[in-house]
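Coordinates only, no sequence provided:
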């Protein structure tokens, strides 16, 4: 079996974080989303993994996965949908069964049941019970078999969301190749499952019980960051002086924490500097970031960001790479706000 991760999109709902890199490269509790995707496939026993990228996102994804072993990068030059992305990779797949992973998803559950389910059908889909099924593609399932998929229905027939991971046999590639474009002008992978059912094929449904997120919005990203931070194993490889550390805290090698209070879960990345700050719970500080005289809770601070003596506590915030958050000057507030930014004062 081969693994295929779709990661060609930028992620408009995560702007401005995704303005300069694909959302799949954004870190969650210190680990890029794309790396967590690769880990999930490898833990399921899938070692030969391809990643579908756009020309503009490929280098960022290569950089993010540089320590993830051998990966095959496949360019999708035109953004023509998830089905088109799979077809772009058909030479890589070489007629093998495939574990398909939409690259912005995060799963707590193992993916091995999807592989096992493929023994009883032509394809399998992961589903998850949600409280707002009208916001998702909804799977109608009976006795472990998919009956149909309905995209964002006003009146959902079930509360099972299709959650971005599939297995399929080579026959599905043939279905995709014959599939017409949707009203959006795209080849949509879920429509291939619908067509397969129409042709008499069988699609199994595997329900996940653990945490799942598509990390598509700032709130989703913060929730995912909180989830993974809550599973930290404490470790202090960096330097800690005159500070109080409680709860699960990871301080990576090269990081410096001085005159601070860390209330875990907190993750401090390599070579980050924290001085005179109160951090936590649920805070991640990226590599080479600097936090001086700040109070931060439930936030994601990315690499090389600087938080310098802000006048107010920081809560439930996403602070991107190389960003600066600091106190007002003598002349008052100064704002340099880029496209699609959010500021609540």
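Nice, I can see it. A quick note: this is a predicted structure, and the numbers were derived from the prediction, not measured.

make it CA atoms for all contacts and neighbour counts henceforth
Noted.

Grab the nearest non-local neighbour of residue 233.
Among residues not flanking residue 233 along the chain, residue 248 sits closest, at 6.2 Å (CA to CA, 6 or more residues apart in numbering).

residues contacting that neighbour?
230, 232-234, 263-266 (CA atoms under 8 Å, 6 or more residues apart in numbering).

Please, which helix or strand holds residue 101?
strand 98-102 (DSSP states H and E).

chain center to that strand: distance?
14 Å (CA atoms, centre = their mean, to the nearest Å).

Tell me the helices and strands packed up against it.
Under the contact criterion of 3 or more CA pairs under 8 Å, 6 or more residues apart in numbering; DSSP states H and E, strand 98-102 touches strand 2-6, strand 160-168.

10 Å - rerun?
Counting contacts by 3 or more CA pairs under 10 Å, 6 or more residues apart in numbering; DSSP states H and E, strand 98-102 packs against strand 2-6, helix 33-43, strand 49-53, helix 112-117, strand 123-129, strand 160-168.

Residue 105 is nearest to which of the ones you listed?
For the helices and strands packed on strand 98-102, the distance to residue 105 is smallest for strand 160-168, at 6.5 Å, taking CA to CA.

Name the residues of the helix or strand following the closest one that are buried.
Counting by DSSP H and E, the next helix or strand C-terminal to strand 160-168 is helix 171-177. Residues of helix 171-177 classed as buried by neighbour count (16 or more other CA atoms under 10 Å): 172-173, 175-176.

next one: stretch 220-238
Buried-residue list, stretch 220-238, by 16+ other CA under 10 Å: 221-230, 232, 238.

Where do the helices of the protein begin and end?
With DSSP state H as the criterion, the chain has helices at 33-43, 58-64, 82-88, 90-93, 112-117, 171-177, 189-198, 218-229.

So which of the ones you listed is nearest residue 132?
Closest among these, once you apply CA to CA, is helix 218-229, at 14.0 Å.

could you give the angle of that closest one to helix 33-43?
50 degrees (axes from the mean of the first three to the mean of the last three CA atoms, to 10 degrees).

any idea how far stretch 231-240 is from the chain center?
Using CA atoms, centre = their mean, the offset of stretch 231-240 from its chain centre is 24 Å.

could I get the helices of the chain as CSV with distance to residue 284?
Listed next are these as CSV, based on distance: least, CA to CA, whole Å:
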stretch, distance to residue 284
helix 33-43, 14
helix 58-64, 17
helix 82-88, 32
helix 90-93, 36
helix 112-117, 30
helix 171-177, 41
helix 189-198, 35
helix 218-229, 8
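
Included below, for side-by-side comparison, is a second structure:
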């Protein structure tokens, strides 16, 4: 089965980090967002994914592709790359992988993490849509259902007709069917919200054509689309996974934390809710509710609600700080 991941967006709401790293490649407690999504499918889906199709932006370079190839190999899957030159909506993004829309496919938009305690079966359905119960359905596209069968899709309903939000994960038994309906939208210039080509319009056409849509509900749906959301999701994952950690000289650790390989920490207080990636050096600092990426060097810092880029040098910083890769910041 193919897994198709549109990820051409620039992730403007997680800048400065997305200036150098696409949002789906940002880490959550030691593992990239996109890899956590692949791991979730391996754990919860009754199918094996043997190819991952990444829809990238035109300016995504060789290093990004190599990272994704290595990740795919770890999960015994072939990596294929397509390009979305312009952001014209979710249906347009999927259309950029038109040559891959054949046979069984899963499409997932890599803005969020999700999980389910139960195994998801896709038998006896033309399509399966992953859903999450929400308190305020008026903020989301929702699915109306009878039992396990979906009967309608409604974008941001004004009336409480369903509290099951569409989370951006879709299975199709025949990718060719979806390809046909997306092409119809493009050929006839049928746009929806934001004057863009929307995948939900293609789903609606498939539903009206008599295709059988089933629902799969998730227990966990975590946003990574903004800096506060990335921090909050990392904190929830840290609490859930409860990583072990080493002892460090003159340092107090308040779990939950994640501390990557070859990290060096001295004279500091770390946690709670701190993720420190590999090969980072921290001296005489107090850090809580923050993300520190690889190969960073921090000294004499007191940080909270902060996100620190790869290969960044930070001295004397205090409070909430967000700095991108290869930055040097000295305060005090």
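Perfect, thanks for sending it. Fair warning: this is a prediction, and the values are worked out from it, not measured in the lab.

Looking at the helices and strands packed on strand 98-102 of structure 1, which is nearest to residue 87 of structure 1?
It's strand 49-53; of those, that one is closest to residue 87 of structure 1 (CA to CA) at 10.3 Å.

Give me the mean distance between the closest one and structure 2.
Comparing strand 49-53 of structure 1 with its match in structure 2 after superposition yields a mean distance of 1.3 Å (mean CA distance after the TM-score superposition for structure 1).

now the angle between strand 2-6 and that strand, please.
Computed by the same axes, to 10 degrees, the angle between strand 49-53 of structure 1 and strand 2-6 is 20 degrees.

what range in structure 2 matches strand 49-53 of structure 1?
Using TM-score structural alignment, strand 49-53 of structure 1 corresponds to residues 52-56 of structure 2.

residues in contact with residue 228 of structure 2?
13-14, 234, 305-307 (CA atoms under 10 Å, 6 or more residues apart in numbering).

and what of residue 181 of structure 1?
For residue 181 of structure 1, the contact set (CA under 10 Å, 6+ apart) comprises 80-81, 83-84, 187-188, 191.

same thing with residue 215 of structure 1?
Applying CA under 10 Å, 6+ apart, the residues near residue 215 of structure 1 are 11, 13-14, 23-24, 26, 28, 33, 103-106, 221-225.

Can you flag the buried ones in those?
Here, 16+ other CA under 10 Å leaves 11, 14, 23-24, 26, 28, 33, 103-106, 221-225 buried among these.

The helices and strands packed on strand 98-102 of structure 1 into a markdown table, with extra columns for distance to residue 142 of structure 1?
Formatted as a markdown table, those follow (distance: least, CA to CA, whole Å):
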| stretch | distance to residue 142 of structure 1 |
| --- | --- |
| strand 2-6 | 27 |
| helix 33-43 | 27 |
| strand 49-53 | 32 |
| helix 112-117 | 15 |
| strand 123-129 | 13 |
| strand 160-168 | 11 |
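
Nearest to residue 89 of structure 1, out of the ones you listed?
That would be strand 49-53 among these, by CA to CA, at 7.2 Å.

so how far is that closest one off the chain centroid?
Per CA atoms, centre = their mean, the centroid offset for strand 49-53 of structure 1 relative to its chain is 15 Å.

Does anything pack onto that strand? Which helices or strands?
strand 2-6, helix 33-43, helix 58-64, strand 72-75, helix 82-88, helix 90-93, strand 98-102.

and the ones you listed, which is most packed in?
Of all these, strand 2-6 has the most neighbours on average by mean count of other CA atoms under 10 Å, namely a mean of 25.

Which strands and helices lie in contact with that strand?
helix 33-43, strand 49-53, strand 72-75, helix 82-88, helix 90-93, strand 98-102, strand 160-168.

so which of these gets nearest residue 207 of structure 1?
Comparing the helices and strands packed on strand 2-6 of structure 1 by CA to CA, strand 160-168 comes nearest, at 8.3 Å.

how close does residue 130 of structure 1 sit to residue 16 of structure 1?
27 Å (CA to CA, to the nearest Å).

how far away is residue 198 of structure 2 from residue 81 of structure 2?
Taking CA to CA as the measure, residue 198 of structure 2 falls 22 Å from residue 81 of structure 2.

Could you do residue 266 of structure 2 as well?
Taking CA to CA as the measure, residue 266 of structure 2 falls 43 Å from residue 81 of structure 2.

Check residue 105 of structure 2 too.
For residue 105 of structure 2, the distance to residue 81 of structure 2 - CA to CA - is 15 Å.

hang on, isn't residue 250 of structure 2 packed against residue 282?
No. Using CA atoms under 10 Å, residue 250 of structure 2 makes no contact with residue 282, being 11.9 Å away.

Neighbour count: these two, which is higher?
residue 282 (25 against 11; other CA atoms under 10 Å).

That one reaches residue 296, doesn't it?
Yes. Between residue 282 of structure 2 and residue 296 there is a contact at 8.1 Å, judged by CA under 10 Å.

what sits in contact with each of these two?
What both residue 282 of structure 2 and residue 296 touch, as defined by CA under 10 Å, 6+ apart, is the set 263, 276, 314.

Aligned to the second one, what sits in structure 1?
Using TM-score structural alignment, the partner of residue 276 of structure 2 in structure 1 is residue 285.

Compute the number of surrounding residues for that match.
Neighbour tally, residue 285 of structure 1, other CA under 10 Å: 28.

same question, residue 286 of structure 2
Neighbourhood size, residue 286 of structure 2 [other CA under 10 Å]: 20.
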